[in-house]
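Asks: Mind folding the following:
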Amino acid sequence: MTTDANARRLFADLTGHDPVGLWSAPGRVNLIGEHTDYNDGFVFPFAIDFRTVVAVGTRDDGRIRVVSTFDEVPVEVALADLDTLFPDRRDEVVEWARYPLGVAWALQHARGARDGGGADASASLPGIDIAVASDVPVGAGLSSSAAIEGASAAALNDIWNLDESRVALARAGRRAENEAVGAPTGIMDQMAAMLGERDAGIFLDCRSLEAEVVELGFAPAGLEVLVIDTRVTHAHSTGGYGERRAACERGAAIMGVEALRDLTTDDLPRAQELMDDVTFRRVRHVVTEDERVQDAVRTLRAEGPRAIGGLLDASHASMRDDFEISVPELDLAVDTARAAGAVGARMTGGGFGGSAIALVDRDLVPDVTAAVEAAFAEAGCAKPHVFTVHPSAGARRDA
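Replies: A predicted model of the protein is given here:
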């Protein structure tokens, strides 16, 4: 059954009738630029051809009800109660449901702020039923969460006639993730889910939110992006991610800047003098990663995609050694893919598990896949899920 059909089935099971429409949003691969987004830096993701679909309809009782293929037990809340639920009582809601409910909450707040505040932000909004189905792998570092947020935000924007921009919808998704879910992430994933285009990446300045669509040129160059899902799951709402973010904020404070985005590699010798070793290495990763993102965009334009392999490799080394967010399975995936002929490879996503990506000649995809699977078997690791992804469109109405 397709993802669309699953969403329709869930909605019909929940309500007994057909939805008003279907909306979808993609997962994403971050080509380069990890943990730079919440440091006001630069990122370069692209939306992928794995999507989350929401089937949506209205209700006349001022309530919001959500159900998903993650857990087919419906969660129901009064729209007016979302304010008391988030963020202080979010643990009362199963985690998957915090994403669509959190988006509804964040959009209500945005509506109230736009209309001058004061009045109940849920007033006059119709109740909503949402059925969520997805083929974005969960826990693989491909931002299944932002796909849920993007699809939900696009649907609610239309049904509630909010007329919010795509950037505003991405902001609502980030607020949902930060406050309703409790994951201290930046805005990269939500922007990729909202702004993605076919055959292109999104070069994003996370301070100004200026975004530029950059042609990737993988297909004309005979290249594929191979995702190696290690099956090591991660969760951004747990401690490791937050600790890295706190170290970055500490480093910025020591250097007297608003964010690490304001430093360059010329500032690193002074930073090393002022900081303990761990904080310095966290800072060094972010500063050098910002430069790698900008170098990758320039190199793509000047020399094409085959020339960015070294930057991908250097990014992984920095995440492994300075930011310390890789795991043995990710290192094994990256090292094996390179040895088997990949142009370049790196872990992608927040780290502590998830996926690596490898830029691979189309003809070598079977060989690299076989080499990675054999290496994992020899190391006694779970069999990885290895598959290709292609740059795809952002959030949209499908039906």
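Asks: contacts, neighbours, all on C-alpha from now
Replies: Will do.
Asks: Which elements pack onto the longest strand anywhere in the chain?
Replies: In terms of residue count, the longest strand belonging to the chain (DSSP state E) is strand 42-59. Helices and strands touching strand 42-59, by 3 or more Cα pairs under 8 Å, 6 or more residues apart in numbering; DSSP states H and E, are helix 3-15, strand 21-32, strand 127-134, helix 144-159, helix 188-195, strand 200-205, helix 277-303, strand 385-389.
Asks: rerun that using 7 Å as the cut-off
Replies: With contacts taken as 3 or more Cα pairs under 7 Å, 6 or more residues apart in numbering; DSSP states H and E, strand 42-59 sits against helix 3-15, strand 21-32, strand 127-134, helix 144-159, helix 188-195, strand 200-205, helix 277-303.
Asks: now the last one against strand 42-59, angle please.
Replies: It refers to helix 277-303. 90 degrees (axes from the mean of the first three to the mean of the last three Cα atoms, to 10 degrees).
Asks: Pull out the buried positions in helix 277-303.
Replies: By neighbour count on 16 or more other Cα atoms under 10 Å, the buried set for helix 277-303 is 279-294, 296-297, 299-300.
Asks: swap in the second one?
Replies: For strand 21-32, a neighbour-count test (16+ other Cα under 10 Å) marks 22-32 as buried.
Asks: Now the second one, please; I'll put the structures next to each other:
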Amino acid sequence: MSFQDVFGTAPDGSWRAPGRVNLIGEHTDYNDGLVLPIALPNRILVTAARRDDGRIAVASSGHPGVVEFAIDELAPGSVGDWAAYPAGAAWILRESGYPIGGANLLVDSDLPSGAGLSSSAALLCATSVALLGLRDIEVDPAEVARLAQKAENQYVGAPVGLMDQMASMCCTAGHALFFDIRAMATDQIPFDPPADDLALLVVDVKAPHRHVDGEYAARRQSCEQAAAELGVPALRSIAFEDLDDALARLTDDVVRRRVRHVVTEIRRVEDAVTLMRAGKLREVGPLFTASHASLRDDFEITVPELDVAVDTALAAGALGARMTGGGFGGCIIALVEAAAAEPVLAAIEKAFAEHGFSAPAALNAPPSAGASRVS
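Replies: Below you'll find the model as predicted:
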């Protein structure tokens, strides 16, 4: 599908925004914690042309038809289904006072659907930078990320955090983005596995997400309950050295385990950043593995496909492996010697066949750049 085929005119340009994986720091974001994502080479691409009637028409290579709406008439809920995301981007830019205008937009993607790689955030960010770029409006990437989050919260109605949008907008090639959510501060941490003869495998386990919304809400409620009982604004306020004392003050075992995951995961992010800054990437692997064990046993968000993939990768020689994303499906990451990448993937494929699971799919995952204009 080409822009010319859909709209009958030539585009003015194309803008991209990538998906992401989080190296470590899972489920600390709504506890004012620390996260460490990288941007993927896989992306949402929005090809766009200006129009002067105040209307936006959006088409997608993955969905039939064209959805059209007036910018001035946008309100939360006025556009649904997948087109709610580009509509939400236009709505929040309008609400924030940016003088965007009408546009024809064609959306294309090589992000796998349902893999937990933040395709929704990438779509919001790609649409935002396209609408701004068409009018030569310069906006700080972190501000675009915050606007994209507001659009997903207020227009789409999804209570997401800010990590995905920040990764999509602010990552740089060869680096992980160290994002301190409490301080709203970022730092670029060198992370270039190929330069050290390493590879980061991203393996989509193709597991159907099971009861995700209710499970996420329950874990967030447990974290909020624990913070209230401990008299802190968020679990980030509990120092690692004070964890045992905090756990002893909690009476519910489930809540206690949720707290243990969040506090130890924040420490693992700090340790990973220290090792990466020192160029000791191989030593980050055991932190991945410890993170997965915590997510499996304390936060309880893994599924058999994720656990089998991680265990098999480790048995096949991976330096470390963990689930990444929200859980209950999605992907694992595995840090491996470059020469071991194919054998590790082959072992996972064999294990999945033996367990009767759907065949997994692997992605190449060199840390890549954030959103940009590509033509």
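Asks: about what we covered before: so how far is the following helix or strand past the longest strand of the first structure off the chain centroid?
Replies: The element immediately downstream of strand 42-59 of the first structure (helix or strand, assigned by DSSP states H and E) is strand 63-68. Distance of strand 63-68 of the first structure from the chain centroid (Cα atoms, centre = their mean, to the nearest Å) equals 23 Å.
Asks: what stretch of the second structure does strand 63-68 of the first structure fall on?
Replies: Alignment of strand 63-68 of the first structure against the second structure: residues 55-60, by TM-score structural alignment.
Asks: likewise stretch 135-148 of the first structure?
Replies: The aligned range for stretch 135-148 of the first structure is 110-123, by TM-score structural alignment.
Asks: what's stretch 281-291 of the first structure aligned against in the second structure?
Replies: Per the alignment by TM-score structural alignment, stretch 281-291 of the first structure matches residues 257-267 in the second structure.
Asks: With the first structure overlaid, how far apart is that stretch on average?
Replies: Here the mean offset of stretch 257-267 of the second structure against the first structure after fitting is 1.3 Å, by mean Cα distance after the TM-score superposition for the first structure.
Asks: neighbouring contacts of that stretch?
Replies: Under the contact criterion Cα atoms under 7 Å, 6 or more residues apart in numbering, stretch 257-267 of the second structure has outside partners 25, 27-28, 33-34, 223, 235-236, 238, 240, 291, 294-295, 298-299.
Asks: With stretch 157-167 of the first structure instead?
Replies: 125, 191, 194.
Asks: could you redo the last one with a cut-off of 10 Å?
Replies: The contact list for stretch 157-167 of the first structure (Cα atoms under 10 Å, 6 or more residues apart in numbering) reads 20-21, 23, 56-58, 104, 107-108, 110-111, 124-128, 150-151, 153-156, 169-173, 187, 190-191, 193-195, 209-211, 394-395, 397.
Asks: sec struct for residue 312 of the first structure, please.
Replies: Recorded secondary structure, residue 312 of the first structure: helix (DSSP: H, G, I helix; E, B strand; the rest coil).
Asks: Can you tell me how far it is from residue 7 of the first structure?
Replies: Noted for residue 312 of the first structure: a distance of 36 Å to residue 7 of the first structure, by Cα to Cα, to the nearest Å.
Asks: most distant residue from the middle of the first structure?
Replies: Here the first structure reaches farthest from its C-alpha mean at residue 273, the gap being 34.3 Å by Cα atoms, centre = their mean.
Asks: what about residue 345 of the second structure, which helix or strand?
Replies: Assigned by DSSP H and E, residue 345 of the second structure belongs to helix 341-355.
Asks: same for that helix, what does it pack against?
Replies: strand 198-204, helix 304-315, strand 331-337, strand 361-364 (3 or more Cα pairs under 10 Å, 6 or more residues apart in numbering; DSSP states H and E).
Asks: That one vs the first structure, average distance?
Replies: Once fitted to the first structure, helix 341-355 of the second structure is off its aligned match by 0.6 Å on average (mean Cα distance after the TM-score superposition for the first structure).
Asks: what stretch of the first structure lies opposite that helix in the alignment?
Replies: Counting by TM-score structural alignment, helix 341-355 of the second structure falls onto residues 365-379 of the first structure.
Asks: what residues does the matching stretch touch?
Replies: 223-228, 230, 329, 332-342, 358-361, 364, 380-388.
Asks: Give the PyMOL command for selecting the buried subset of these.
Replies: Buried residues within the contacts of stretch 365-379 of the first structure, by 16+ other Cα under 10 Å, are selected in PyMOL with:
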select buried, resi 223+224+225+226+227+228+230+329+332+333+334+335+336+337+338+340+341+342+358+359+360+361+381+384+385+386+388
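Asks: quick one: buried residues of the match of helix 341-355 of the second structure?
Replies: Neighbour-count burial for stretch 365-379 of the first structure flags 365, 368-369, 371-376 (criterion: 16+ other Cα under 10 Å).
Asks: and what of stretch 127-142 of the second structure?
Replies: Neighbour counts over stretch 127-142 of the second structure (16+ other Cα under 10 Å) mark 127-134, 141-142 as buried.
Asks: Among the residues you listed, list the two that are farthest apart in space.
Replies: The span of these, defined through Cα to Cα, is set by 134 and 142 at 19.1 Å.
Asks: Could you pull up the average distance between the match of strand 63-68 of the first structure and the first structure after superposition?
Replies: Following superposition, stretch 55-60 of the second structure is found to deviate from the first structure by 1.6 Å on average (mean Cα distance after the TM-score superposition for the first structure).
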